[in-house]
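A.B. asks: Return a 3D structure for these sequence lines:
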Amino acid sequence: MAFIPPTGSDTIPFVIKVNNPYGGTTKAPTIKAEFWKEGEQTSSAGHAATVTQLTDLANSTPAPTPPASPVEVKGTIPVSSSDKPTTASGKWTLKVTVTPDGATTPVDSKETTFEVKAATRVNGASVSPNPVTLKSNKEVDVFVAFELEKSGDEKVTDVRLESKSYDDYFSLSTSLETDGKSYHDSAAFDYSTSTGSWQLKITVTRGSKTYSFVKGFEVRKTGSSKAASKIKMTASPTKVKKGKTTKLSGKVYRGSTGWNKKIMKLYFKKKGSSKWSFVGYVGSNSSGKFSKTVKPKYTGYWRLAATGTSSTYGSYSNYKLVTVK
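C.D. replies: Predicted coordinates:
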């Protein structure tokens, strides 16, 4: 199934079968693929598609045996979120030509149309109230709503409210209402819920593709003067040979300024594992900047934790994956 991505760019794969591509020789032909989007005339120049070229057969005695006919050749068609069909599904055209080595005229040409469906859309995503104000000894109901604009076999596979700075989240149901597109659910936040920036994250699968849609909101507390903290971390390089090092660096914030001389805990989680292991300590300088060189033994994730104080909330950094080759 071909469809337009909701954001960014993607590719539409295709497979063609070429009969007798070598024509009794050892030289591979040139295979060209071009396409036209909905509404474009095939009499005009098409857009280039990517196609895997065949290779020449090795010269040997006796003569090499050409592969069995037909030969499957794979290719891809670029597609982006700006490609918006005028209907729920539009007809695109693909043309493939095969030209023998040294020739100027194709010996084989085939044109076919295929359907490209509209992008998956999540409309009207909302979190109410926003901001969420937490009150001591009380629960606050946080309501979520959105509408899934379906153009194929889309399924909602995960809905959650998650903190951007802490390992704090609420999982919601994944069921749409009887109309197959509307969604409503809620979660109860209490005074222990982390404050700061949060997001509604909606995960949708369509065929073999997975897309996430997010909507930000804020969580605050009454009767609290604590400052929020935040850690931004990078890893360089992110791919290392075994025995080599990588540098973890960044900045820890208290409010909007660097957290002076803050001692943080460094954790590592091996890829495929669910357990974080304490590795050591990392300290920041007077402006909140930090740097730590580590020698990874395994491919996995790194993160830092800043423990909260009486005047500042704690926080975790983003995860950074370092691959050991």
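A.B. asks: okay, CA-based contacts and neighbour counts for the rest of this
C.D. replies: Noted.
A.B. asks: Other residues contacting stretch 16-26?
C.D. replies: Stretch 16-26 is contacted from outside by 28-29, 56-59, 64, 66, 68-74, 98, 100, using C-alpha atoms under 8 Å, 6 or more residues apart in numbering.
A.B. asks: where along the stretch 1-150 of the chain do the strands fall?
C.D. replies: 2-3, 9-18, 30-36, 47-48, 50-51, 71-80, 89-99, 108-117, 121-128, 132-134, 140-149 (DSSP state E, counting those that start in this stretch).
A.B. asks: to compare against the first, here's another:
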Amino acid sequence: MRKGLRLALATATGAAVLAAGAAITTVTPASAGVASAARFANPAVSGIDLSSDKFIPPYSSDKITFKVHLTSAYVDKDKPAKVTVQYLRPDESESSAHNADVTQLGSVSSVPSDNKADVSGSIPLSSSDKPGDWKYRVGVTAGGAAADANPTFGAWTTMAIAKATRVDSANVDPDPVYLKSGKEVDVYAAFHLEKFGDEKITDVRLESKDSDDYYSLTTGLDADDSYHDSTSMDYSTSTGSWQLRISISRGTKKYSFTKGFQVSKSGSSKAKSKITLYASPSKVKKGKATKLYGKVYRGSKAWSKKILKLYFKKKGTKKWKFVGYVGATSTGKYTKSVKPKYDGYWRTTAAATSLTYGSLSNIKFVDVK
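C.D. replies: Model (predicted):
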């Protein structure tokens, strides 16, 4: 597969390290689905919205967000109702009920004409929790009630929590990858996706952990939800620590799973290259020009007359687009005047040769007013 520019400013997502490591999950807002008011014994509650993503996180922790709709929120402006939401994990008895996190109402300057208000909160989930039939109930204590007054609870309602997305049997072969001068090395990636919902693979890549180097792979699964694909690495590939990164979406959540491997090669007389990039001005009006300039080096000296490629990535998008070529002078300096139409990112690249490794410049953002 083609090797391209790694998106250095990619949207942050959680990552689970396969076999070892940590994960970060992204919490997303609740999506509506108002529960029937018949579930709630207190007439002050008309319903509750629960987030649509009801499944155990594959690593670390997450939460199910909710919003309780009150119809009698205030006795007066300084006496709001208090909401209590309790939940039970599978096989827990009512005596083990847990209180969810709730952001209670505060005083208001005047009571709303319809006396309605929403109270938000969340139920925590951990990767160590069991999936299955969880339960919750909503209780309300009227504004102005005694401090030790018990809330009036509705009936327990079942909430099905699905199993976590899992990636197993992740493997990169060979490991380590040993690069040979003048030859390409075939590298194979494989894993199995355990699906318990609407999981979709959005990206699979072999990427360097020390540089911007990466190889994109396909995203299709075999009939049994296993995955197999390969690419070829040449001698210009960056050495060091690499990883197989598998990006997956499920509902509104996004997860990344990684499996590390190593890339190495014998000593080489090839020189390293480097590119600097600047933009002046970095804020321009639409239709006005900005100057992109910098210098390209081969080793510690200028890379004379080197032809560079210029790329642009519009803000909010994921793909870099080739804009054109720009030539360096005998002293390695280059300049390109552009009239950007959109806010976005710019960078230049130098292709490798038999004597010099390729390189990527730093990224410059240009704000178009």
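A.B. asks: Let's have the strands of the stretch 1-150 of the first structure in a markdown table, adding mean neighbour count and distance to S194 of the first structure.
C.D. replies: Shown next, in a markdown table, are these (neighbours: other C-alpha atoms under 10 Å; distance: least, C-alpha to C-alpha, whole Å):
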| stretch | mean neighbour count | distance to S194 of the first structure |
| --- | --- | --- |
| strand 2-3 | 22 | 39 |
| strand 9-18 | 15 | 35 |
| strand 30-36 | 20 | 51 |
| strand 47-48 | 14 | 50 |
| strand 50-51 | 19 | 48 |
| strand 71-80 | 16 | 37 |
| strand 89-99 | 19 | 44 |
| strand 108-117 | 15 | 41 |
| strand 121-128 | 16 | 16 |
| strand 132-134 | 19 | 10 |
| strand 140-149 | 17 | 13 |
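A.B. asks: Make CSV from the ones you listed and add distance to Y301 of the first structure to it.
C.D. replies: Conversion of the strands of the stretch 1-150 of the first structure to CSV gives the following (distance: least, C-alpha to C-alpha, whole Å):
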stretch, distance to Y301 of the first structure
strand 2-3, 33
strand 9-18, 27
strand 30-36, 41
strand 47-48, 39
strand 50-51, 35
strand 71-80, 31
strand 89-99, 41
strand 108-117, 37
strand 121-128, 31
strand 132-134, 31
strand 140-149, 31
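A.B. asks: closest one to G272 of the first structure among these?
C.D. replies: Nearest of these to G272 of the first structure, taken as C-alpha to C-alpha: strand 9-18 at 27.0 Å.
A.B. asks: By how much does that closest one deviate from the second structure on average?
C.D. replies: By mean C-alpha distance after the TM-score superposition for the first structure, the fitted strand 9-18 of the first structure averages 1.6 Å away from its aligned residues in the second structure.
A.B. asks: and that strand, which stretch of the second structure?
C.D. replies: Mapped onto the second structure using TM-score structural alignment, strand 9-18 of the first structure spans residues 61-70.
A.B. asks: Stretch 122-130 of the first structure too?
C.D. replies: Going by TM-score structural alignment: stretch 122-130 of the first structure matches residues 167-175.
A.B. asks: Check stretch 188-202 of the first structure too.
C.D. replies: Against the second structure, stretch 188-202 of the first structure falls on residues 232-246 (TM-score structural alignment).
A.B. asks: chain center to the match of stretch 122-130 of the first structure: distance?
C.D. replies: Distance of stretch 167-175 of the second structure from the chain centroid (C-alpha atoms, centre = their mean, to the nearest Å) equals 22 Å.
A.B. asks: same thing with stretch 101-121 of the first structure?
C.D. replies: Centre-to-centre, stretch 101-121 of the first structure and its host chain are 28 Å apart (C-alpha atoms, centre = their mean).
A.B. asks: For stretch 210-222 of the second structure, measure first residue to last.
C.D. replies: For stretch 210-222 of the second structure, the first-to-last residue distance is 31 Å (C-alpha to C-alpha, to the nearest Å).
A.B. asks: Contacts for that stretch, please.
C.D. replies: By C-alpha under 8 Å, 6+ apart, the residues outside stretch 210-222 of the second structure that reach it are 1-8, 201-208, 227-231, 237-238, 240-242, 360.
A.B. asks: Then stretch 110-119 of the second structure?
C.D. replies: 67-74, 76-77, 83, 102-105.
A.B. asks: Greatest separation within those: which pair is it?
C.D. replies: K67 and D76 (21.9 Å).
A.B. asks: just the helices in the first structure please.
C.D. replies: Counting by DSSP state H, one finds no helices in the first structure.
A.B. asks: what's the longest strand in it?
C.D. replies: As assigned by DSSP state E, the longest strand anywhere in the first structure is strand 209-221.
A.B. asks: what angle do it and strand 121-128 make?
C.D. replies: Between strand 209-221 of the first structure and strand 121-128, the angle comes out at 20 degrees (axes from the mean of the first three to the mean of the last three C-alpha atoms, to 10 degrees).
A.B. asks: elements contacting strand 209-221 of the first structure?
C.D. replies: strand 121-128, strand 132-134, strand 196-206 (3 or more C-alpha pairs under 8 Å, 6 or more residues apart in numbering; DSSP states H and E).
A.B. asks: For those, please prepare JSON lines with the additional fields distance to S151 of the first structure.
C.D. replies: Output for these, formatted as JSON lines (distance: least, C-alpha to C-alpha, whole Å):
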{"stretch": "strand 121-128", "distance to S151 of the first structure": "9"}
{"stretch": "strand 132-134", "distance to S151 of the first structure": "33"}
{"stretch": "strand 196-206", "distance to S151 of the first structure": "10"}
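A.B. asks: State the distance from G216 of the first structure to L161 of the first structure.
C.D. replies: In terms of C-alpha to C-alpha, G216 of the first structure sits 9 Å off from L161 of the first structure.
A.B. asks: okay, these two: which has more neighbours?
C.D. replies: Regarding G216 of the first structure and L161, a neighbour count based on other C-alpha atoms under 10 Å identifies L161 as having more, with 24 against 18.
A.B. asks: Would you agree that one is in contact with S194?
C.D. replies: No. Here L161 of the first structure does not reach S194: they are 11.6 Å apart, not a contact under C-alpha atoms under 8 Å.
A.B. asks: List the contacts of G152 of the first structure.
C.D. replies: By C-alpha under 8 Å, 6+ apart, the contact list for G152 of the first structure reads 117, 206.
A.B. asks: 6 Å instead, please
C.D. replies: G152 of the first structure makes contact with no residue, according to C-alpha atoms under 6 Å, 6 or more residues apart in numbering.
A.B. asks: Aligned counterpart of it in the second structure, please.
C.D. replies: Aligned against the second structure - with TM-score structural alignment as the criterion - G152 of the first structure pairs with G197.
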